[in-house]
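J.: Okay, here's the prediction I keep looking at, along with the sequence it came from:
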Amino acid sequence: MRVRKKKWAVPYMEAHPEYLITEPEKLIGKWESRFKKSQPIHVEVGSGKGQFIIGMAKKHPEINYIGIDLQDSVLAMAVQKAVEGELDNVQLILTDGANVDTFFEKGEVSKVYLNFSDPWPKSRHEKRRLTYKTFLKSYENILPDNSELEFKTDNRGLFEYSLVSLNNYGMKFEMVSLDLHHSDEETIAENVETEYEEKFKQKGPIYKIVAKF
């Protein structure tokens, strides 16, 4: 989806270097230095406007969160939310999330989230899907053994593709939901919604996968 450029976005982010990172490769092995406390780090690839990553940071102050997005006009809104919330357990990276294993050392990240990624429905674009095997390898390269990948989508095709891709990669499924918002009360209560999820959950089921490497 094309995002309208916002003139204020880049200047605003530049005014808040305490939250924004533009050269993540320089922090490999040193991510703890960006946070007030030394605690587990969770990463969201494709964080958009930041509702999920900020919501998780507020809900779980015992975890440090890093959101990655390539579009400055949406990431600026995530930075704005972090500033307004005065959160010390959030960092945001303005870059492509395709090569996360060049940003983090093995075991430096404890969990990866993929929320409502671009489905890239055409067969010739399979390699761009964030659950394609090369992406799975990059996540595995930064996680300790037996760590989780958490995935949500409203796209049935991407969900089915991801089930097969994760299974073929040898991952173990901890949870597979065909309709997240009609799950048990505990699962619903624990769920933190993205902007997209909040808008479209009434139009069809939200699918979720939690799987371990």
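T.: Great, that's in hand.
J.: alpha carbons only for contacts and neighbour counts from here, please
T.: OK.
J.: Quick check: which element contains the spatially most central residue of the chain?
T.: Nearest residue to the geometric centre of the chain (CA atoms, centre = their mean): residue 44, 1.8 Å. In the assignment (DSSP states H and E), residue 44 maps to strand 41-45.
J.: what does the next helix or strand after that strand contact?
T.: Scanning forward in sequence from strand 41-45 by DSSP H and E, the next helix or strand is helix 51-59. The contact list for helix 51-59, computed with CA atoms under 8 Å, 6 or more residues apart in numbering, reads 44, 47, 63-67, 78, 81-82, 87, 89-90, 192-195.
J.: I'd like to know which of these are buried.
T.: 44, 47, 63-67, 78, 81-82, 87, 89-90, 192-194 (16 or more other CA atoms under 10 Å).
J.: from these, which ones fall inside helices?
T.: 78, 81-82 (DSSP state H).
J.: would you turn these into CSV with distance to residue 6?
T.: Shown next, in CSV, are those (distance: CA to CA, whole Å):
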residue, distance to residue 6
78, 13
81, 16
82, 18
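J.: closest to residue 21 among those?
T.: When those are compared for distance to residue 21 (CA to CA), residue 78 wins out at 12.6 Å.
J.: Roughly how far does that closest one sit from residue 104?
T.: 21 Å (CA to CA, to the nearest Å).
J.: what about residue 8, how many neighbours?
T.: 10 (other CA atoms under 10 Å).
J.: which ones are touching it?
T.: Counting by CA under 8 Å, 6+ apart, residue 8 has no contacts.
J.: another one to put next to it:
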Amino acid sequence: MRLRNKPWAKDMINENLDLISIQPEGMQGKWKSKFEKEQPLFLEVGSGKGRFITDLAKANPQNNYIAMEVQEGAIALLLKKQVEMRLPNLQLLLDNGSKLTELFGENEIDGLYLNFSDPWPKTRHEKRRLTYKAFLQQYKAIIKDDGYLRFKTDNQGLFEYSLISMNNFGMKFDEISLDLHNNEALNQNNIQTEYEEKFSKKGFRINYLKAHF
């Protein structure tokens, strides 16, 4: 979902370049230098307004996190939160998820999160889905051998597509749920996104998986 333009977004971003990177060059393999401590590094592609990633970072100070978003308006809202919270283990990145191997080094990421990605339901838009094979190839390159990918969506069609796409790519599934919020074991430590809370209150089932390469 594309947000309305935020007239103040550019100024806020330019005033807080210690907290957010804008199309960075030469950062492959060097993201640890952005944080106070050298810790395991996790990436969320498509962070939106940032409820999930900020809650995750607060709950896990032993890890470092990068929130990646292509929409300037969305990441500006997330940046607004981070300016107030100043979480030392969270960095923001304004850039496109289609060029991850240009931004991150091989095996630099310990885990990757995809939450409520655009389903791109039309067949001609398949290549834009974040679980399309070209994206999986990039994830495989930047995630460590013992790392993982976690994926949540309310869209049944996208979830089914993703299961097939990942299986065909040779990925192995560690956890799968077609109704995450009613799975006591898996939902115990689940951190919700803004959309997740909204959709679940309307009765939508939340699909979830954890997989590795």
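T.: Happy to help now that I have it. Small disclaimer: the values here were computed from a predicted structure and weren't measured.
J.: what TM-score comes out when they're superposed?
T.: The TM-score (TM-score structural alignment, normalised by the length of structure 1) is 0.97; 212 aligned residues with a CA RMSD of 1.0 Å.
J.: For the strand holding residue 44 of structure 1, name the packing helices and strands.
T.: When contacts are defined as 3 or more CA pairs under 8 Å, 6 or more residues apart in numbering; DSSP states H and E, strand 41-45 of structure 1 packs onto strand 64-69, strand 111-115.
J.: what would those strands look like in CSV with distance to residue 186 of structure 1?
T.: Below are these laid out as CSV (distance: least, CA to CA, whole Å):
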stretch, distance to residue 186 of structure 1
strand 64-69, 23
strand 111-115, 19
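J.: Relative to residue 2 of structure 1, which of the ones you listed is closest?
T.: Once these are compared by CA to CA, strand 64-69 is nearest, at 13.8 Å.
J.: tell me how far the closest one is from the chain's mean position?
T.: 7 Å (CA atoms, centre = their mean, to the nearest Å).
J.: same for that strand, what does it pack against?
T.: Using 3+ CA pairs under 8 Å, 6+ apart: strand 64-69 of structure 1 touches strand 41-45, helix 51-59, strand 90-94.
J.: can you rerun that using 10 Å?
T.: In this structure, strand 64-69 of structure 1 packs against strand 20-21, strand 41-45, helix 51-59, helix 72-85, strand 90-94, strand 111-115, with contacts taken as 3 or more CA pairs under 10 Å, 6 or more residues apart in numbering; DSSP states H and E.
J.: which one of these is the most hemmed in?
T.: Highest mean neighbour count of these: strand 90-94, a mean of 25 (counted as mean count of other CA atoms under 10 Å).
J.: That one vs structure 2 - mean distance after superposition?
T.: Following the fit onto structure 2, the mean deviation recorded for strand 90-94 of structure 1 is 0.7 Å by mean CA distance after the TM-score superposition for structure 1.
J.: In TSV, list the helices and strands packed on strand 64-69 of structure 1 along with distance to residue 201 of structure 1.
T.: Shown next, in TSV, are those (distance: least, CA to CA, whole Å):
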stretch	distance to residue 201 of structure 1
strand 20-21	30
strand 41-45	20
helix 51-59	15
helix 72-85	21
strand 90-94	26
strand 111-115	13
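J.: Can you tell me which of the ones you listed is nearest to residue 35 of structure 1?
T.: Nearest of these (CA to CA): strand 90-94, 7.7 Å.
J.: Provide the aligned range in structure 2 for the closest one.
T.: Using TM-score structural alignment, strand 90-94 of structure 1 lines up with residues 90-94 of structure 2.
J.: roughly how far out does that stretch sit from the chain middle?
T.: On CA atoms, centre = their mean, the centre of stretch 90-94 of structure 2 falls 11 Å from that of its chain.
J.: and what of stretch 18-37 of structure 2?
T.: Distance, centroid of stretch 18-37 of structure 2 to centroid of chain: 16 Å (CA atoms, centre = their mean).
J.: same deal with stretch 58-74 of structure 1?
T.: Distance of stretch 58-74 of structure 1 from the chain centroid (CA atoms, centre = their mean) equals 8 Å.
J.: what's the span of it from first residue to last?
T.: Using CA to CA, first and last residues of stretch 58-74 of structure 1 are 20 Å apart.
J.: Also stretch 3-14 of structure 2?
T.: OK, stretch 3-14 of structure 2 end separation, CA to CA: 20 Å.
J.: Good, we can wrap up now.
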